[in-house]
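Chemist: Sharing a model that was predicted from the sequence below.
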Amino acid sequence: MNSELLDYTVLFVEDDIGVKQRVSESLRRYFKQVYEAQDGEQGLALYKKHKPDILFLDIDLPKLSGLALLQKVRENDPVTKAVMLTAHTELDMLLQATELKLTKYIIKPLNRKALQETVQMLVEEMRSYQIIPQKNLQLKNEYMWNVQTEILTHKNEEIKLTPNEKKIFMHLIRYPNRVFSYNDIIAHVWEDPYDKQGPLRTAIKNLRKKLPEDTIVSVYGEGLKLQT
């Protein structure tokens, strides 16, 4: 892997303060944004707020276990990558939870080599299944997004997007049908996120006019998603 920080968000939930500090520092060598939580309930709240791309969860957490947390995530989110940290004695319980779509489990204590290999696997898998490697994204009513040229067309006619409209659209197409919070979108589009709710509403309103009806859908109390 190269030295450039990866543009994915990570949530790490671990109740051991020393382990949380050491692993978080290691994760920040790879990822630009790492959120931390010390129990399952706090982890779930941070997940709902930030909608991270990757979860690193200790299986044995206070208030809400790692498995219970991931079960709640999977109720509406089948795509976020999940890595579970587990002791040998917990492995049988973990292996029974096949419906949780774990990307990987790691036996504790976590060492640098295991973390590096896990990060490499996560990145390769995410890049393989995201829209980015594809050439075109076909939308409804003969609309097309060319990933390579970053141009939106309708019946081969180019539709001009402002820089902010393009940033919003490109952020949403990372995971079609996944809900992104308004704060997450704001943080992605504007360097200074202060008081940007109004500009975001305006940009979304204008972007919707340039796309097929119901392409960008509001999810009450959660955020926005691109519906394909």
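Modeler: Structure received.

Chemist: can we go C-alpha only for contacts and neighbour counts from here?
Modeler: OK.

Chemist: quick one, helices of this structure?
Modeler: Assigned helices in the chain, in chain order: 17-27, 40-50, 66-74, 91-95, 112-129, 163-172, 182-189, 197-209 (criterion: DSSP state H).

Chemist: packing partners for the first one?
Modeler: Right, the one you point to is helix 17-27. Counting contacts by 3 or more C-alpha pairs under 8 Å, 6 or more residues apart in numbering; DSSP states H and E, helix 17-27 is packed against strand 6-13, strand 31-37.

Chemist: also this one, for the comparison:
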Amino acid sequence: MKYRILIVEDELVTLSMLSKVLKEDYNVITAVNGKKAFELYKKFNPHVIISDLKMPIMDGIELIKKIREIDQNSKIIITTFKDDIDTLLAATELKLFKYLIKPINLIELKKIIVNSLEELSRFNTISLDSIKISNDLIWKRDEFELYNDNKILKLTPKEKKVLNFLLTKPNQVFTYNEIIYEVWQKNDEMGDRKTLKTIITGLRKKIINIHISNVYGFGYKIECF
């Protein structure tokens, strides 16, 4: 699977250059303003976002803020001119991975992308046998069982699959299509949003102290405390 990279840049020559260089190794998505970029972000859920700061319609800061409302994990790389540094400082609390001063050094950019993906792989994918969801809730991956106050909760096989997948990246939103593929289509089964919604509703009813959030028009995330 190729990693997905969203490039947001209103300077078309720069956008074309970055896209041409990076599409050899990654699935590249492009946008010329923040508004379009956010639409593409919700559709493709990219692993890395490379964004200019000053753009029409929606600038880079506003775009990053909207992304961070639903996703704390995607790696964001900002490109900026030296005279935009003050604007960049305003975004420091938004968990930027790196920033690059224009004109962009492509060798440096490639290294930063590799480092960001290594960190994403190292820290965002949980493979522990036991995952603490809350004080009382423990998901035991090796047993494929959910414990509430040390007692096994009865869940259907599909409920367990949805729960297990959401817990690979707690507190991060998965798109509807990502969940459906993992739970059904990966096994050549039929699944859709309506069926997924029914399973999420079932999990919420059976597990009163679980927090599964719906990001409207995008997907679901499970919150761990």
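Modeler: Yep, that arrived. Please read these numbers as outputs of a predicted model, since none were measured by experiment.

Chemist: quick one: TM-score?
Modeler: Structural agreement between the overlaid chains, expressed as a TM-score with TM-score structural alignment, normalised by the length of the second structure, amounts to 0.74; 220 aligned residues with a C-alpha RMSD of 3.6 Å.

Chemist: Looking at the helices of the first structure, which is nearest to residue 219 of the first structure?
Modeler: Using C-alpha to C-alpha as the measure, helix 182-189 is the one of those that comes nearest residue 219 of the first structure, at 10.5 Å.

Chemist: Nearest to residue 67 of the first structure, out of the helices and strands packed on helix 17-27 of the first structure?
Modeler: Proximity to residue 67 of the first structure, assessed across those by C-alpha to C-alpha, is greatest for strand 6-13 (11.7 Å).

Chemist: Would you mind listing the buried residues in that closest one?
Modeler: Judged by neighbour count using 16 or more other C-alpha atoms under 10 Å, the buried positions of strand 6-13 of the first structure are 6, 9, 10, 11, 12, 13.

Chemist: Tell me which residue of the second structure matches up with the fourth one.
Modeler: Okay, so that is residue 11 of the first structure. Taking TM-score structural alignment as the criterion, the aligned counterpart of residue 11 of the first structure in the second structure is residue 6.

Chemist: Hmm, residue 46 and that match touching each other?
Modeler: Yes. Taking contacts as C-alpha atoms under 8 Å, residue 6 of the second structure lies within contact range of residue 46: 6.1 Å.

Chemist: from the buried residues of strand 6-13 of the first structure, which is closest to residue 128 of the first structure?
Modeler: residue 6 (15.1 Å).

Chemist: From residue 142 of the first structure, how far off is residue 136 of the first structure?
Modeler: 12 Å (C-alpha to C-alpha, to the nearest Å).

Chemist: For these two, indicate the residue with more neighbours.
Modeler: More neighbours sit around residue 136 than around the other of residue 136 of the first structure and residue 142, counting by other C-alpha atoms under 10 Å; the figures are 17 against 11.

Chemist: which residue is nearest the centroid of the first structure?
Modeler: Residue closest to the mean C-alpha point of the first structure, counted by C-alpha atoms, centre = their mean, is residue 53 at 2.4 Å.

Chemist: Now do the same for it: its match in the second structure.
Modeler: Using TM-score structural alignment to pair residues, one finds that residue 53 of the first structure aligns to residue 47 in the second structure.

Chemist: wait, isn't that match in contact with residue 1?
Modeler: No. The pair formed by residue 47 of the second structure and residue 1 falls short of the contact definition of C-alpha under 8 Å, at 12.0 Å.

Chemist: Now do the contacts for the residue nearest to residue 137 of the second structure when sequence neighbours are not counted.
Modeler: With C-alpha to C-alpha, 6 or more residues apart in numbering as the measure, residue 148 is the residue that lies nearest to residue 137 of the second structure, at 4.7 Å, once sequence neighbours are left out. Residues near residue 148 of the second structure by C-alpha atoms under 8 Å, 6 or more residues apart in numbering: 136, 137, 138.

Chemist: Same question for residue 52 of the second structure.
Modeler: Contact analysis of residue 52 of the second structure by C-alpha under 8 Å, 6+ apart lists 8, 9, 10, 59, 60, 78, 79, 80.
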